[in-house]
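A.B. asks: need the 3D shape of this:
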Amino acid sequence: MPAAISLLNVIPDDKKNFFTKIIVKLLDRVLAINKLDGLYRENNLHGLDKTSFAKSLLEGLNIQLLGLEELQAKIPKTGPLVIASNHPFGGIEGVFLAWAIEQVRPDIKVMANQGLKIFPELEDYFIYTNPLSEKDPRNAPSIRTCLKHVKTGGALLLFPAGRVSYFHKDTRRIADHSWNRLIASIANRTNAHYLPIFVSGLNSSLFYRLGRIYFRFRILMLPRELVNKRNAKITVTAGEAIAIKHYAKGIDTGKQTELFRAQSYLLDPAWQKAWPADPVAQLQPLAIETSGSLILQEVQQLPSEQHLFDHKDLSVYFGYQNQMPNTVNEIARLREMVFREHNEGSGEALDTDHFDATYTHLFVIKTHTGQIIGAYRMGQTDKLLADGNLENLYLQRMFDFSPDFVNRKQPCLEMGRSFLIPEYQRSFQGLFLLWRGIGAFVCQYPQYRTLYGTVSISKLYDVRSAAIIQQAMVTPTDKVAPIAPFEHQLHPELQDFAKQHGLKKHVNALLKGIEADGKDVPILLKHYNKLGAIFHCLGIDKNFNDTPGLLLSVDLPNAPEKLLKLYMGEGWQAYKN
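C.D. replies: Down below sits the predicted model:
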């Protein structure tokens, strides 16, 4: 009885003769293809449709796949989609990923090595190519077929390395070959979503040893490695589908392909960890709301210069706790309410400390009701450090400031504890009015040329996101250091990409690939970045539910002119000069 699985399946009929059949039979034994054939017969795989074949093959090998439900939940059900994975095993991952994806996307096609023609039952999944020869003219029809499939709304799975992962002498790591830029070209030309996948696992040590002697030994070993996966547990980790618009404008396909590859390795579970348990274990009930009428009474008694401006039905003020204790109490209540939504806050009835008594409170209220919609807490460092005591600064508890840091050399405003109530968090107006207020304040007190403070990185972000933001944004300095530094190592393959290309232009795409709810860079961080902020270091605020805070400073007179005009109005030139 002829073999169902044999190298004869990949030899054209006009090339088959008595001698080739003898040679192929010998090779089938040497390469363990005969064992595949035994598996084929044992599980009655011959003649099955592609879906039944893939399922039965996995059952026959008793492979336990972990993470498939999570993968399937992240696959867009319609629309152009490009999916890419690393290639650790060299074959079986193509089978089980196609089978798993097909359950959500029946239109899935897989760009595959011609060697998989050894499984004729799977032919309907595959668009065959020769990945070892990128310039092979016979690949052109396959590429056109892939492009047409995605353009018409189909889903395409690729293994862009084109070969099985191997040991790299330069990095001393087992990883994929460089990915083919075809993946970025197809994704861009079809405006598809990109879904990165990482498959965990390794082939045998013999496979890598032989591959180091001669690379083609890896190909010859693949059938044996497939059979060796019997009883294996394999974890599949999927990222989030990323719209192409989130990648840096003007990025070339080569760099984008490298980023796609890095995004796959970023998913490796071995390089993921959870945040430590929150020190705030129990939340006290929030304090009772302060009435708007009481707040209006207090603000009406403030000196006129502390009423910065009105805008429509909103008014902006600044004041001090001894002038308006009830207003500061309500600010502290609202801070706690908002911070809890971001897994921050103190857990107490109010978010308050002794710094509320010495810092300046800038806030926005509804003119007629007194409802507070947002606030900033600002430390005037020339006043706070008049006695030379650095303990008068809140951020001294987070950072070790050297004598050369800007807050010890000139008057600054230490910015912190900012918030907007929920109904204003997604509107331009709330943040705009807070910054108009800051602009009006510094125009009154132009000795303050530098703002510095922290942007909180909520622990609702993945730990990897915080590490990406740190690596992308921070400019190393010896002028300040975190007392409790944030520490998390990103995957070495992403680190290699960062060393070569930097991450600053790619933070958006990287975060979109791992944040389940589509979170982007924090709005306030984006805003400071537009102002030309320098980001110094990322520390853990032990007094704020162990929340990471990114320390920054802004040389305000040198901020973009259009923003100075926006926030300072007619006073911008006098302030700048």
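A.B. asks: from here on, just use CA atoms for contacts and neighbour counts.
C.D. replies: Noted.
A.B. asks: what does the host helix or strand of residue 144 contact?
C.D. replies: Here residue 144 sits within helix 140-151, counting by DSSP states H and E. The set of residues external to helix 140-151 that reach it, using Cα atoms under 8 Å, 6 or more residues apart in numbering, is 80-82, 111, 127-129, 155-156, 186, 190, 192.
A.B. asks: how about this one, so we can line them up?
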Amino acid sequence: MQKEINQLNVDKHLFTTGSYSCYLTDAASIPMIMHELGRRREEAFRAVGEGTGRPLDLDSYDEYYQHLILWDKQKSRLVGAYRLGLGHDIIKHKGVKGFYTQTLFSYEGPFTEILSQSLELGRSFVVLEYQKEALPLVLLIKGLIYAVVRNKNVRYLLGPVSISSWYPKFYRSLMVYYLRKMHSAGDLEKYATPRNPFFPDYLRSNPDDLLAGKTDTIEKFDRFLLRMSNNEYRLPTLVKKYLKINCKIVTYNVDPDFNYCVDGLVLLDLKEVSRSEIEALTKGEAGREKVLERFGFTQGTGS
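C.D. replies: As a prediction, the model looks like this:
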């Protein structure tokens, strides 16, 4: 696998931080790594009650999507990955049906225009042995930022983020309630219809009363979940990472092909991204000003 990394063109390298290097490449350039990626992807998802149930989590979308690869250059090992679809190209060559998310949601009206300007995210994971470290997931998010810099036509980040079926339905319901209340994409929900909607169950409680004063911040809601569940449940880490950069959640679908997890449809308008988060992700990088400029920030502007 290291040989495949060594043979990648220099323009496929996004950045190196410590012992980790990040690349953006196509599947055809890394056949051995793709096999390992499929194995590790399935392994990571099964560990949280998700996954396809197959030995390898690979499908037809992997063939024409790009792959954001995080690589441990000291140990010559895969650390994590994202699957990225460039909306402009997908619309041009395959139409709306070329998007993975259309298997989960039916799009119409204004959403078609969003798709054509989007970078579709999906299948993000960190290899189990690296999950105790905070840095790999941070670097994958950083990789998304650099992928946006490489693609000038992208205005939106779009993709599913999952809440595992391992969470009791009551806690999944509270999470969806909080996300709808505090991080909704507004009227766009009318144009993205879940193919298998999630129906909440609050166990006869009133969520308005239960969550009164608990939804002001992500941290406050997260602490509430922890206390209520005796330190067992909290918002999924990736959900929190997305919210921190100002992502919205459009609507929610239950995915029977992924062990009935709840998929929230994440949408980020790059014009609304948090400057402080971009600055934190690019701290110390030589090309930082170029990244800030891509997101519409110049010296002296706020978030």
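A.B. asks: would you format the contacts of helix 140-151 of the first structure as JSON lines with secondary structure, neighbour count and distance to residue 475 of the first structure included?
C.D. replies: Formatted as JSON lines, those follow (DSSP: H, G, I helix; E, B strand; the rest coil; neighbours: other Cα atoms under 10 Å; distance: Cα to Cα, whole Å):
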{"residue": "80", "secondary structure": "coil", "neighbour count": "20", "distance to residue 475 of the first structure": "38"}
{"residue": "81", "secondary structure": "strand", "neighbour count": "29", "distance to residue 475 of the first structure": "36"}
{"residue": "82", "secondary structure": "strand", "neighbour count": "28", "distance to residue 475 of the first structure": "35"}
{"residue": "111", "secondary structure": "strand", "neighbour count": "23", "distance to residue 475 of the first structure": "42"}
{"residue": "127", "secondary structure": "strand", "neighbour count": "21", "distance to residue 475 of the first structure": "46"}
{"residue": "128", "secondary structure": "strand", "neighbour count": "20", "distance to residue 475 of the first structure": "47"}
{"residue": "129", "secondary structure": "strand", "neighbour count": "21", "distance to residue 475 of the first structure": "45"}
{"residue": "155", "secondary structure": "strand", "neighbour count": "28", "distance to residue 475 of the first structure": "40"}
{"residue": "156", "secondary structure": "strand", "neighbour count": "30", "distance to residue 475 of the first structure": "39"}
{"residue": "186", "secondary structure": "helix", "neighbour count": "22", "distance to residue 475 of the first structure": "35"}
{"residue": "190", "secondary structure": "helix", "neighbour count": "20", "distance to residue 475 of the first structure": "37"}
{"residue": "192", "secondary structure": "coil", "neighbour count": "26", "distance to residue 475 of the first structure": "34"}
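A.B. asks: export these to TSV and tack on distance to residue 408 of the first structure?
C.D. replies: Below are those laid out as TSV (distance: Cα to Cα, whole Å):
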residue	distance to residue 408 of the first structure
80	55
81	53
82	52
111	60
127	65
128	65
129	64
155	57
156	57
186	53
190	54
192	51
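A.B. asks: the corresponding residue of the first structure for residue 196 of the second structure - how many residues pack around it?
C.D. replies: Taking TM-score structural alignment, the alignment pairs residue 196 of the second structure with residue 484 from the first structure. For residue 484 of the first structure, the tally of surrounding residues (other Cα atoms under 10 Å) stands at 17.
A.B. asks: isn't residue 484 of the first structure right up against residue 537?
C.D. replies: No: look at residue 484 of the first structure against residue 537 with Cα atoms under 8 Å: they stay out of range, at 10.8 Å.
A.B. asks: just the contacts of helix 140-151 of the first structure now: which is nearest residue 435 of the first structure?
C.D. replies: Set against residue 435 of the first structure, the nearest of these by Cα to Cα is residue 192 (37.8 Å).
A.B. asks: residue 395 of the first structure matches what in the second structure?
C.D. replies: Using TM-score structural alignment, residue 395 of the first structure sits opposite residue 101 in the second structure.
A.B. asks: and the gap between its match and residue 214 of the second structure?
C.D. replies: Per Cα to Cα, to the nearest Å, residue 101 of the second structure is found 31 Å from residue 214 of the second structure.
A.B. asks: what sits against the spatially most central residue of the first structure?
C.D. replies: For the first structure, residue 511 is the residue whose C-alpha lies nearest the centre (Cα atoms, centre = their mean; 2.1 Å). Taking Cα under 8 Å, 6+ apart, we find residue 511 of the first structure in contact with 465, 518-521.
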